[in-house]
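Colleague: Dropping a prediction and its sequence here:
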Amino acid sequence: MVYRQSAWTRLTHWLWALCLFFLLLSGLQIFNAHPALYIGQESGFDYDNAVLRIGAVNSQSGPRGRTTVLGRDFDTTGVLGMSGPAERPSFTAFPGALTIPSYRDLATGRVVHFFFAWIFVGTLFVWLAASLFNGHLRRDILPSGEDLRELPGDVAAHARFRLGKGRRYGPVQKLSYFLVLCVLFPLIIATGLTMSPGLNAAAPWMLDLFGGRQTARTIHFLAMLTLVIFFIVHMLMVLAGGPLNTLRAMVTGWYRTGPGTPPGQGDRP
């Protein structure tokens, strides 16, 4: 047994999990108010510059849900654009089961989203300060040259679900957490702030940085989608690597390593 997760890591991990749950569902509520994404400074009126559009259209057989991605149309009836029972369908981009609130309420969705967004930002600052102080960032997150050399072999092992149980994170874990914590989290925060008119007045250079408010909104959505994919893969790896052992580490800090792990200071017999 090794003490693998510090109290700061465990606290921020669960706060992020809580925040991301409410941010995702309230964010989809906000997206439903205008279910389209664009590239550029503005959305088109006399032209169509949408890269994604979700809605409902009339057809010979009645209304159907339709999702348009880069000009290609997909019938998504029952999932996106039109969902719910046939006698009382819901014509929203994402169904109510995936939004907070579950009914159309943009104002409440924005209040929930902004409340948890600031908790999310504060948690990131706390994690960064604690990780710099206790060495977690340097030791467990930033990939070293040796990690990059061992990365292909570790990727192959993960593809075969042969997950090691060492004292520290492996190359795939380090690189994944680095991309999430040091790239995706700052990116989703920065693009979210770029959509604020108040911040646009104080820092107009952010609009130039992300190519306009509409482009920032699209990047914000794609970053969210990437985090959802990361969460799904993360859960699969937790199940494959031993859910009880991993959960114990994120609750108590103690983690049971695999055979052959060299002993170290702070181990529990």
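Modeller: Okay, I see it.
Colleague: rest of the way, CA atoms for contacts and neighbours
Modeller: Noted.
Colleague: burial measure for D154, as a count.
Modeller: The local packing count at D154 equals 20, with neighbours defined by other Cα atoms under 10 Å.
Colleague: Check which helices and strands the longest strand seen in the chain is in contact with.
Modeller: Scanning the chain for the strand with the most residues, using DSSP state E, yields strand 50-59. Helices and strands touching strand 50-59, as assessed by 3 or more Cα pairs under 8 Å, 6 or more residues apart in numbering; DSSP states H and E, comprise strand 36-38, strand 62-69.
Colleague: Just the buried residues of the helix or strand that the longest one is followed by, please?
Modeller: In other words, strand 62-69. Taking DSSP states H and E as the definition, the helix or strand that follows strand 62-69 towards the C-terminus is strand 72-75. Within strand 72-75, the residues that count as buried by 16 or more other Cα atoms under 10 Å are D75.
Colleague: Determine the set of other helices and strands touching strand 72-75.
Modeller: Strand 72-75 is packed against strand 62-69, with contacts defined by 3+ Cα pairs under 8 Å, 6+ apart.
Colleague: Just the buried residues of the strand it packs on, please?
Modeller: Within strand 62-69, the residues that qualify as buried are R64, G65, R66, T67, T68, counting by 16+ other Cα under 10 Å.
Colleague: can you check stretch 231-246 too?
Modeller: Using 16+ other Cα under 10 Å as the burial criterion, the residues of stretch 231-246 that qualify are M237, V238, G241, N245, T246.
Colleague: Take the residues you listed and write them to a markdown table, including distance to W254.
Modeller: Listed next are those as a markdown table, based on distance: Cα to Cα, whole Å:
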| residue | distance to W254 |
| --- | --- |
| M237 | 18 |
| V238 | 15 |
| G241 | 15 |
| N245 | 8 |
| T246 | 9 |
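Colleague: another one to put next to it:
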Amino acid sequence: MMVSFAEMLRAARAGRYAVGSFNVYNYETIRGVVECGREAGAPVIVAFGAGYLPNMEVDEVAALVRTMATRTDSPVALHLDHCKSFEVIVRAVKAGFSSVMYDGSALPFEENMRQTARVVEVAHAAGVGVEAELGALARGAHSNEEDASEIYTSPEEAKVFAATTKVDALAVSIGTVHGLYKGVPKVDVGVLRKIAAVVDIPLVLHGGSGTPEPIIRDCIANGIAKINVNTEISVNAVGKMRTLLAGGEDLHLSQISRAEVGWVKEVVAKYMALFAAR
């Protein structure tokens, strides 16, 4: 069943667990994420990045997710991830997305705040939640995100930003990366604690792929209510597909598609178990 993004994350922060936000790119990945949520009996966020618009249109994604969500009693939210375009955000709101993320992290603080507040006004009028990002994440291996220099989120700016924009969730930068880590992760949970002490809305951790489990648990205990997983889904599926095709078996495309659903579920199930309430 489709549910409110804001309510889903408020419950997660209050319950000291996190909801997994898993990136999708096609029918198979959407099905894998929704089925995994149903089988686990747990809430799940289907995240469609604006960078994947060459793969599918927002109305196509929304139609698929709505249809699949009717087959499960587990909560499902549909989220537009990392979008810099106001026009695309409006299209997603009209298509029936549960939430949208306006990514103004590369903008000066005041401009990010101004543009985010504009998105909040439009989205909230339609009952759609909004996530914003403050700070910047570096680009790791196997990532299709833009290059960026690591800029940690300022707790003082986060407090002002959340109060001014009225966003439903705030993505913070504390040392995780987009993609897979190229070296030893240097995640500063101390920065997160300071942010959580002054910001009462749900906080979001981008760059969940490859982040060590103890760090994930510590982040959840300190205000993180939503964790994004993207790259590991792709890396696992591509690797399994490469191995399958190298076997020399005469396969039909439909068989590969069914196998892809299973490869997605392997990663999603792993992280859902990690993020769950304890």
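Modeller: Okay, I see it. What you see is a predicted model; the values in this text were computed from it and never measured.
Colleague: care to give me the TM-score?
Modeller: Superposed pair, TM-score by TM-score structural alignment, normalised by the length of the first structure: 0.25. Supporting alignment: 112 aligned residues with a Cα RMSD of 6.4 Å.
Colleague: hmm, back to that, put together CSV for the helices and strands packed on strand 50-59 of the first structure, with distance to A190 of the first structure on each row.
Modeller: As requested, those are exported to CSV (distance: least, Cα to Cα, whole Å):
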stretch, distance to A190 of the first structure
strand 36-38, 17
strand 62-69, 25
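Colleague: of these, which approaches L11 of the first structure most closely?
Modeller: Closest approach to L11 of the first structure among these is made by strand 36-38 (34.5 Å; Cα to Cα).
Colleague: Show me what that closest one is packed against.
Modeller: Using 3+ Cα pairs under 8 Å, 6+ apart as the contact criterion, the secondary-structure elements in contact with strand 36-38 of the first structure are strand 50-59, helix 213-241.
Colleague: who does the longest one touch, helix- and strand-wise?
Modeller: Packing partners of helix 213-241 of the first structure (3+ Cα pairs under 8 Å, 6+ apart): strand 36-38, helix 185-194.
Colleague: ok, of the buried residues of stretch 231-246 of the first structure, which one's closest to L132 of the first structure?
Modeller: Of all those, the one sitting nearest L132 of the first structure is T246; the distance, using Cα to Cα, is 23.5 Å.
Colleague: Please determine how far the closest one is located from W205 of the first structure.
Modeller: Using Cα to Cα, to the nearest Å, T246 of the first structure is found at 43 Å from W205 of the first structure.
Colleague: still on that earlier bit, could you figure out how far the longest strand of the first structure is turned away from strand 62-69?
Modeller: For strand 50-59 of the first structure against strand 62-69, the angle by axes from the mean of the first three to the mean of the last three Cα atoms, to 10 degrees is 170 degrees.
Colleague: Of all the residues in strand 50-59 of the first structure, which ones are buried?
Modeller: By 16+ other Cα under 10 Å, the buried positions in strand 50-59 of the first structure come out as A50, L52, R53, I54, G55, A56.
Colleague: shouldn't the fifth one be in contact with D73?
Modeller: To tie it back to what came earlier, the one meant is G55 of the first structure. No. G55 of the first structure is beyond contact range of D73, at 10.9 Å (criterion: Cα atoms under 8 Å).
Colleague: Please enumerate the shared neighbours of the two.
Modeller: The contact sets of G55 of the first structure and D73 overlap at R66, T67 (Cα atoms under 8 Å, 6 or more residues apart in numbering).
Colleague: mind listing the strands in the stretch 1-150 of the second structure by residue range?
Modeller: Taking DSSP state E, counting those that start in this stretch as the criterion, the stretch 1-150 of the second structure contains strands spanning 19-23, 44-49, 76-83, 99-102, 129-134, 138-139.
Colleague: So for I220 of the second structure, which of these sits nearest?
Modeller: Of all the strands of the stretch 1-150 of the second structure, the one in closest proximity to I220 of the second structure, counting by Cα to Cα, is strand 19-23 (9.9 Å).
Colleague: Counting by contacts, list what the closest one packs against.
Modeller: On a contact count with 3+ Cα pairs under 8 Å, 6+ apart, strand 19-23 of the second structure meets strand 44-49, strand 224-229, helix 253-275.
Colleague: any chance of those in a markdown table, plus distance to S21 of the second structure?
Modeller: Output for those, formatted as a markdown table (distance: least, Cα to Cα, whole Å):
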| stretch | distance to S21 of the second structure |
| --- | --- |
| strand 44-49 | 5 |
| strand 224-229 | 5 |
| helix 253-275 | 9 |
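Colleague: For K94 of the second structure, which of the ones you listed is the nearest?
Modeller: Between K94 of the second structure and these, the shortest gap by Cα to Cα is with strand 44-49, which sits at 15.1 Å.
Colleague: Residues in contact with that closest one: which ones?
Modeller: Outside of strand 44-49 of the second structure, the residues within contact range by Cα under 8 Å, 6+ apart are 19-25, 30, 33-34, 37, 61, 65, 74-83.
Colleague: go with 6 Å
Modeller: 20-24, 37, 76-82 (Cα atoms under 6 Å, 6 or more residues apart in numbering).
Colleague: Of those - the most surrounded one?
Modeller: Neighbours were tallied for each of those (criterion: other Cα under 10 Å), and the maximum of 31 neighbours falls on F22.
Colleague: I am finished for the moment; much appreciated.
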